[in-house]
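Asks: Okay, here's the prediction I keep looking at, along with the sequence it came from:
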Amino acid sequence: MITRRLLPLTAAATLGLLATACPKKATGPMPLCTAEVASGTAIESEAQELPPDLWFSILLNNFDREKMRPEDEPRDCTGRSAIQPTIPPLADPGPGTEAEAEAEGTVAGCPINNDLETGRLPVRPLTAEDIVINEGPDGSSLVWVQAAHFEDGQAIGPVAMVEWTQGGIAVRALGNLRTYTEKARMRIETAGGQRLLVAESDNCTFDEKMCQRIMKLLPIINDRFTTVPLKRVEDEYHPGGDCLGEATFAMFDQHTSDLPDGWIREFEIVRSVSFDGEYPLVAEQVVVRDKDPNQPDAPPQDFREAANDRQLVYKDRYFETRGSVWDEMIENYGSVAHDASADADDE
């Protein structure tokens, strides 16, 4: 993955920036936003490098470049909120239906996290640390501006797929991304004809000694990076298609249970996500071990192992999937005696 350098722009180009306008015809579909530089074929456009303050000005409406501050309630270059989740449009919305759903923070009957107040930090000047730029498909760039920050290490702000033109840039896809900022990386994947923004970053509040790698998937719908929920496949035990949160996955997780006999049960899961099939595939491997707290130096005893592969099938505004073996293992064995002899159920 290549992260582009951010270099100073020439004075002529800086003064000639026209942000969030569409002053010229573009080849192909009309871009969501454009920004041009006055010097015609700008050196910076050829090198595909812009300094952070110009990226902020392009992707954030009314960004104060002198103070390097976004608005308290920032908006993207199209005038939409830059911090509310971007939800996919309804295929056939009735009058007011989509607006009502967005106002209620629900998609396909599931809540989408739009709590922007809990743990939100005060607005501050942005720096070069508040932008992530990665290589996109066909010579494009993926740009994430972190407009608002949270106590847990997450940030939210506009994410764009940018095409470099002869005299500037054209925004070809746009949305909002909320995830952790540490070691954040983005790429575009395609599975079954559906394009996805794949964002990975580290949750370093997970453990004192290690960070937890997090993957978030945003389907590209109508040139928008959209936040969608996961829903469980309906079956006899889950007839309503339970909501499972957003399409976000921890690549590693741990859980500890205190057993009735005083032993400690440790659950660990490792996940991987592949995109080379008809649908994204989440592979999960769970290991369960027991420890005797009275013998801290003794190695843990293996208790159970399980593995599960589950597809993520994109439906109308959500991903449908099977339940995770992780939840089943914790539910089924979180309080079972450490010397139980039943074999684990592999799925």
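Replies: Nice, thanks for sending it over.
Asks: okay, CA-based contacts and neighbour counts for the rest of this
Replies: Fine.
Asks: Chain neighbours aside, what residue packs nearest to D302?
Replies: R289 (4.5 Å; CA to CA, 6 or more residues apart in numbering).
Asks: State the number of residues packed around that neighbour.
Replies: R289: 18 surrounding residues under other CA atoms under 10 Å.
Asks: one more structure, for comparison:
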Amino acid sequence: MDTLNPRILVAALAVYSLVGCATVPKPRMCEAELSQRERSFPTPDTWFTLLLHGFDAKKGVAPRPPVDCAGAPVAWEEPSADECREAGPQPLPLPPKERLTEEDLMLETTRANQRLVWVITRRFSNGEGLGPVALVETTPKGFVVRAMGSLRGMTQNVRMRMEHVGGTDVLVAEGDTCTQEEPQVCRRAARILPLRNGRFFSEAVSGEDRACLGAAWFPLSREQVLELPNGWHRRFELTSTLTFGADAVSIQEQVTVSDSDPKQPAIPERLFRRAQNDRKLKVEENVLVGSAPSLWTRMVEQQLVAGAKVLPDKPTAGHDDKATGLAKKPATPAHQGGKAAVAQDQP
């Protein structure tokens, strides 16, 4: 792997300027002076050195715990059950890799001279990864970090983009997690991080009263099986879409609920209920405000209050096997069993 020429990494104060007709934050969080060849053909080590303070290119490692190039710890804290209506994912951290490789680097071009760069420094048992994420601009002298933060998200089939909602730029990061068993089932989820004063913020979603509704984590497909007090299994399946408008993010959710008797596995599942709902997420000056808890949360809560128990999820693929952000085969639909007695309602 190519070694880098001497470069200068500088932490600076945020400075704002106008580009065209839109107001865009233009801080110079960190920068690297590179040769023309390095600018045109950057290696993974180029990005690791740019975003990680103290990265050792020869050994492929950064000091632990990692710190980003602007001096902030690479850290993440999900909302917990005692402070939010719905807790964020609480997976177990996997052992750190001995060295970073190209599998730990996610790149997305946003325009000709600008990229979103995510370096994954830690992975988790549910298929998520954590690491510094940056909006990087190519200049005549090298690369300049215009925005910086920490991102935790799914690490397969990663797609990142910037959206503009309610006068605020937001980072949208989508990715998959897949089961180990065959046929493999992949489920997709999105993270939303507002960009404030040159930093990507991992904010929770609050209600109008500022009570926490949950993490800014949005499963686009999700499945959970509950065991009912009578021993039957009740399967919840979610599909949702995010639509980004000028004033708010629209979240369209549909939940399908099916019942089955584990003592009679040959009998197809029976459709118990189907519900759908639209809710809004506003990006205000200093907080994300949701119009309501997720449909999934409300429906599952009803079952738990009635005595149902959550059954363990299926194990996900190991991070060594499924760590890249390259395009993969389309995911298998989560469930294709027979259904009957269709009913629809709107909570």
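Replies: That came through, no problem. Just so it is clear, the model here is predicted, and its values are computed rather than measured.
Asks: where does the residue nearest to D302 of structure 1 fall, helix, sheet strand or coil?
Replies: strand (DSSP: H, G, I helix; E, B strand; the rest coil).
Asks: residues touching it, list them.
Replies: Contact analysis of R289 of structure 1 by CA atoms under 8 Å, 6 or more residues apart in numbering lists R265, E266, F267, P300, Q301, D302, F303, R304.
Asks: most neighbours, which of these?
Replies: Of those, with other CA under 10 Å as the count, R265 tops at 26 neighbours.
Asks: Translate that residue into the numbering of structure 2.
Replies: When structure 2 is aligned by TM-score structural alignment, R265 of structure 1 is paired with R234.
Asks: distance of its match from L228 of structure 2?
Replies: Between R234 of structure 2 and L228 of structure 2 the computed distance is 7 Å (CA to CA, to the nearest Å).
Asks: Repeat that for R28 of structure 2.
Replies: Taken as CA to CA, the span from R28 of structure 2 to L228 of structure 2 is 55 Å.
Asks: Who has more neighbours out of the two?
Replies: Taking neighbours as other CA under 10 Å, R28 of structure 2 and L228 compare with R28 leading, 23 against 17.
Asks: and the gap between the more buried one and A204 of structure 2?
Replies: If you go by CA to CA, the gap between R28 of structure 2 and A204 of structure 2 works out to 27 Å.
Asks: elements contacting the longest helix anywhere in structure 2?
Replies: Assignment by DSSP state H gives helix 295-305 as the longest helix of structure 2. In terms of contacts (3 or more CA pairs under 8 Å, 6 or more residues apart in numbering; DSSP states H and E), helix 295-305 of structure 2 is packed against strand 249-260.
Asks: Determine the angle, from 0 to 180 degrees, between the strand it packs on and helix 295-305.
Replies: Per axes from the mean of the first three to the mean of the last three CA atoms, to 10 degrees, the angle that strand 249-260 of structure 2 makes with helix 295-305 is 40 degrees.
Asks: which bit of structure 1 covers strand 249-260 of structure 2?
Replies: Counting by TM-score structural alignment, strand 249-260 of structure 2 corresponds to 280-291 in structure 1.
Asks: Near the counterpart of M161 of structure 1 in structure 2, how many residues? Count them for me, please.
Replies: Residue pairing (TM-score structural alignment): M161 of structure 1 is matched to L135 of structure 2. L135 of structure 2: 24 surrounding residues under other CA under 10 Å.
Asks: nearest spatial neighbour of whatever residue of structure 1 lines up with D68 of structure 2, skipping sequence neighbours?
Replies: Using TM-score structural alignment, the equivalent of D68 of structure 2 in structure 1 is D76. Closest residue to D76 of structure 1 in three dimensions, ignoring its sequence neighbours and counting by CA to CA, 6+ apart: L60, at 4.5 Å.
Asks: Tell me who's in contact with the corresponding residue of structure 2 for that neighbour.
Replies: The alignment partner of L60 of structure 1 in structure 2, by TM-score structural alignment, is L52. Applying CA under 8 Å, 6+ apart to L52 of structure 2 gives the contacts A62, P66, V67, D68, C69, P132.
Asks: Surely the fifth one touches L50?
Replies: This means C69 of structure 2. Yes. Look at C69 of structure 2 against L50 with CA atoms under 8 Å: they come within range, at 6.7 Å.
Asks: where do the contact lists of those two overlap?
Replies: L9, C30.
Asks: quick revisit: what separation do you get for the match of M161 of structure 1 and L52 of structure 2?
Replies: When L135 of structure 2 is compared with L52 of structure 2 (using CA to CA), they lie 14 Å apart.
Asks: repeat for T168 of structure 2
Replies: Remark: distance between T168 of structure 2 and L52 of structure 2 (CA to CA) = 26 Å.
Asks: P63 of structure 2 too?
Replies: 9 Å.
Asks: Please compute how far stretch 34-50 of structure 2 lies from its chain's middle.
Replies: 26 Å (CA atoms, centre = their mean, to the nearest Å).
Asks: how long is it end to end?
Replies: Termini of stretch 34-50 of structure 2 sit 11 Å apart (CA to CA).
Asks: Same question for stretch 129-147 of structure 2.
Replies: 19 Å.
Asks: Also stretch 199-210 of structure 1?
Replies: 19 Å.
Asks: swap in stretch 12-32 of structure 1?
Replies: Terminal-residue distance, stretch 12-32 of structure 1 (CA to CA): 25 Å.
Asks: cool, stretch 213-227 of structure 1 as well?
Replies: Stretch 213-227 of structure 1 end-to-end distance (CA to CA) = 19 Å.
Asks: buried set for stretch 37-51 of structure 2?
Replies: E38, R39, P44, D45, T46, W47, F48, T49, L50, L51 (16 or more other CA atoms under 10 Å).
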